[in-house]
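Q: Coordinates only, no sequence provided:
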């Protein structure tokens, strides 16, 4: 569960509860929540009741289980349309998917983690962890490393301090020093690789999506399986990948992506 920042008070606690409920990926009973929540029983109950009254949560009248409410769904949809790269990038990742014939992922950074905001399956889809809406680790995914490499040094230090460095596969990089070395290579080439670092058999090439000012606004990857492709074959798509990332960045700039500086004005 995401920890609320100090001083966020009731709002921060309520958001923590929403995060906790969403993490179950299914309707969840109060007793289960109590076992995972850091809040006292009375506080947790009060927060859940408030969220339910506001339609941010829904309670099943038969089982008593809680799940994200319809108001939260509406807000999520609005956020996807207004703050996500997905609507802007959709035609570009459609084209990239057709030309590469591989799975395409579009992602944005969420506190040092990777939030997948869109996905296009290959002609022959392969089952893998990443789905739109899922959150993955930044340090051991190609698209995560591509974005992290282009953060400022201060931002990158803060992000790496929050990484778990869990070893998912024998190829996972689990030290800051190893990542710093790879980040230098990524900055030099403009793209990153996932060498089975998160999932065995899954590889990718990824590039950051940068604003005119060099700020990271997203990431894009071409992903395949070792059963059907190689890193060398994926690297052959590097010019196309970088071109697509640039097109998305240009469209985001003209759309005045939230928070982006319009330097030309």
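A: That came in fine, so what should we check first? Source: prediction; values computed, not measured.
Q: all contacts plus neighbour counts: C-alpha atoms, from now on.
A: Fine.
Q: hey, where'd the strands end up in the protein?
A: For the chain, the strands defined by DSSP state E occupy 57-59, 66-68, 103-110, 113-120, 135-137, 192-195, 202-210, 216-225.
Q: now those as JSON lines including mean neighbour count?
A: Shown next, in JSON lines, are the strands of the chain (neighbours: other Cα atoms under 10 Å):
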{"stretch": "strand 57-59", "mean neighbour count": "21"}
{"stretch": "strand 66-68", "mean neighbour count": "21"}
{"stretch": "strand 103-110", "mean neighbour count": "24"}
{"stretch": "strand 113-120", "mean neighbour count": "23"}
{"stretch": "strand 135-137", "mean neighbour count": "20"}
{"stretch": "strand 192-195", "mean neighbour count": "25"}
{"stretch": "strand 202-210", "mean neighbour count": "28"}
{"stretch": "strand 216-225", "mean neighbour count": "27"}
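Q: List the contacts of the residue lying closest to residue 171 once chain neighbours are set aside.
A: Excluding its sequence neighbours, the residue lying closest to residue 171 (Cα to Cα, 6 or more residues apart in numbering) is residue 197, at 4.9 Å. The neighbours of residue 197, taking Cα atoms under 8 Å, 6 or more residues apart in numbering as the test, are 140-141, 168-173.
Q: again, only using 10 Å
A: Residues near residue 197 by Cα atoms under 10 Å, 6 or more residues apart in numbering: 139-142, 167-174, 203.
Q: And for residue 122?
A: Contact analysis of residue 122 by Cα under 10 Å, 6+ apart lists 97-98, 100-104, 222-224.
Q: and if we set it to 7 Å?
A: 97, 101-103 (Cα atoms under 7 Å, 6 or more residues apart in numbering).
Q: Any idea which residue is closest to the centre of the protein?
A: residue 115 (1.2 Å; Cα atoms, centre = their mean).
Q: That one and residue 18, how far apart?
A: 17 Å (Cα to Cα, to the nearest Å).
Q: closest to residue 77 out of the strands of the chain?
A: strand 113-120 (11.6 Å; Cα to Cα).
Q: packing partners for the closest one?
A: Judged by 3 or more Cα pairs under 7 Å, 6 or more residues apart in numbering; DSSP states H and E, strand 113-120 is in contact with helix 86-100, strand 103-110, strand 135-137.
Q: related to what we said a few turns ago, test my guess that the residue nearest to the centre of the chain contacts residue 105.
A: No: applying Cα atoms under 7 Å as the test, residue 115 and residue 105 come out as separate, 10.2 Å apart.
Q: Run through the residues that contact the closest residue to residue 107 other than its chain neighbours.
A: Nearest non-adjacent residue to residue 107, counting by Cα to Cα, 6+ apart: residue 116, 4.3 Å away. Listed by Cα under 7 Å, 6+ apart, the contact set of residue 116 reads 105-108, 130-135.
Q: Next up, a structure to set beside the first:
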């Protein structure tokens, strides 16, 4: 379980940290397990859990004595997905591209410096990999993450950069800000990003940003495959098609008030 780190955002911030800690478990969790990873005293943690439960953000199972995410949170998440996510607008474009290419497609947005996968299309011959819709992944070692970071203004890049762990997932992972900064410069010049087995062995992709009229990244799309089925040279040939789809999505999203990163 991830240890809770206080953000200094007051009572609301602390309550959200507790909510995050329950979500991070991936299933029902007991109070004692939460307490073992919490910076809050026992009474404080219990009070936050009670408040979140009363507000419907958490649910409590008295038989198993466990906490889980509540239905009110599910309703809020659904509203956020439909109103602040590119997924509903991008869906027909992804459907057409999926039928055309038969490879895995990802649609992602940046969330607190990390990649939030908001939609996915599986390949005709599915490949097991980390990503799935609703899952959060690292930005510094994924194609969609780097494609979006490369099109952020300098001050935003700095803020996102400090949120990266630079954990070495594979021998190809960038592990320093300097390495990543050089890669982002190259991505900006060529207009697309690669994942060169940086997050998962054998998994490669090409990704392009979805840009607003002001050139800000509101998302990214990628085509993902494996080194046993293709190579980066073949994926590079898909860059013009991906750019065209990204422009179509951006055009459809023009009148929709998406939060720009």
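A: Received, thanks. As the structure is a prediction and not an experimental result, all values here were calculated from the model.
Q: TM between them?
A: Here the TM-score for the pair of chains, by TM-score structural alignment, normalised by the length of structure 2, is 0.96; 258 aligned residues with a Cα RMSD of 1.3 Å.
Q: shared neighbours of residue 115 and residue 105 of structure 1, anything?
A: Joint contacts of residue 115 of structure 1 and residue 105 (Cα under 7 Å, 6+ apart) do not exist.
Q: Pipe the strands of structure 1 into JSON lines and attach distance to residue 146 of structure 1 per row.
A: Converted to JSON lines, these look like this (distance: least, Cα to Cα, whole Å):
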{"stretch": "strand 57-59", "distance to residue 146 of structure 1": "35"}
{"stretch": "strand 66-68", "distance to residue 146 of structure 1": "32"}
{"stretch": "strand 103-110", "distance to residue 146 of structure 1": "11"}
{"stretch": "strand 113-120", "distance to residue 146 of structure 1": "11"}
{"stretch": "strand 135-137", "distance to residue 146 of structure 1": "12"}
{"stretch": "strand 192-195", "distance to residue 146 of structure 1": "5"}
{"stretch": "strand 202-210", "distance to residue 146 of structure 1": "5"}
{"stretch": "strand 216-225", "distance to residue 146 of structure 1": "7"}
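Q: out of those, which comes closest to residue 75 of structure 1?
A: strand 66-68 (11.1 Å).
Q: okay, how far is it across stretch 189-200 of structure 2, tip to tip?
A: 25 Å.
Q: same question, stretch 99-113 of structure 2
A: Length of stretch 99-113 of structure 2, first residue to last, Cα to Cα: 31 Å.
Q: residues of stretch 227-234 of structure 1 that come out buried?
A: By 16 or more other Cα atoms under 10 Å, the buried positions in stretch 227-234 of structure 1 come out as 231, 234.
Q: again with stretch 125-141 of structure 1
A: Neighbour count says stretch 125-141 of structure 1 has 130-131, 135-141 buried, by 16+ other Cα under 10 Å.
Q: go on, stretch 239-250 of structure 1?
A: 241-242, 244-250.
Q: Ok, stretch 81-100 of structure 2 next?
A: Here stretch 81-100 of structure 2 shows 85-87, 89-91, 94, 97-98 as buried, counting by 16+ other Cα under 10 Å.
Q: just to revisit the earlier point, the residue nearest to the centre of structure 1 -> structure 2?
A: Applying TM-score structural alignment, one finds that residue 115 of structure 1 aligns to residue 116 in structure 2.
Q: Export the contacts of residue 197 of structure 1 to CSV and append columns for distance to residue 150 of structure 1.
A: Output for these, formatted as CSV (distance: Cα to Cα, whole Å):
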residue, distance to residue 150 of structure 1
139, 13
140, 15
141, 15
142, 13
167, 23
168, 24
169, 25
170, 26
171, 22
172, 20
173, 18
174, 19
203, 21
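Q: If we only consider those residues, which is nearest to residue 76 of structure 1?
A: Closest to residue 76 of structure 1, out of all of the contacts of residue 197 of structure 1 and judged by Cα to Cα, is residue 141, at 24.7 Å.
Q: Show me what the closest one lines up with in structure 2.
A: Mapped onto structure 2 by TM-score structural alignment, residue 141 of structure 1 lines up with residue 142.
Q: which residues touch that match?
A: 195, 198-199.
Q: can you check residue 104 of structure 2 too?
A: Contacts of residue 104 of structure 2 (Cα under 7 Å, 6+ apart): 121-123, 223-225.
Q: one step back: closest one to residue 28 of structure 1 among the strands of structure 1?
A: strand 66-68 (5.2 Å).
Q: Mean per-residue distance, that closest one versus structure 2.
A: In the superposition with structure 2, the average deviation recorded for strand 66-68 of structure 1 is 0.5 Å (mean Cα distance after the TM-score superposition for structure 1).
Q: still on that earlier bit, show me which of the contacts of residue 104 of structure 2 is closest to residue 154 of structure 2.
A: Set against residue 154 of structure 2, the nearest of the contacts of residue 104 of structure 2 by Cα to Cα is residue 223 (26.9 Å).
Q: In space, what's closest to that closest one - neighbours in sequence excluded?
A: residue 105 (4.8 Å).
Q: next one: residue 93 of structure 2
A: In space, residue 93 of structure 2 is closest to residue 245, 6.7 Å off (Cα to Cα, 6+ apart).
Q: What of residue 31 of structure 2?
A: residue 66 (6.9 Å).
Q: Residue 54 of structure 1 too?
A: Nearest non-adjacent residue to residue 54 of structure 1 (Cα to Cα, 6+ apart): residue 71, at 7.8 Å.
Q: In the stretch 151-261 of structure 2, what residue spans correspond to helices?
A: Secondary structure of the stretch 151-261 of structure 2 (DSSP state H, counting those that start in this stretch): helices located at 154-161, 177-190, 232-236, 239-252.
Q: I'd guessed the match of residue 115 of structure 1 sits against residue 106; true?
A: No: contact between residue 116 of structure 2 and residue 106 fails when scored by Cα under 7 Å: they sit 10.2 Å apart.
Q: Could you report the distance from the residue nearest to residue 54 of structure 1 to residue 61 of structure 1?
A: Counting by Cα to Cα - residue 71 of structure 1 and residue 61 of structure 1 are separated by 18 Å.
Q: All set now, cheers.
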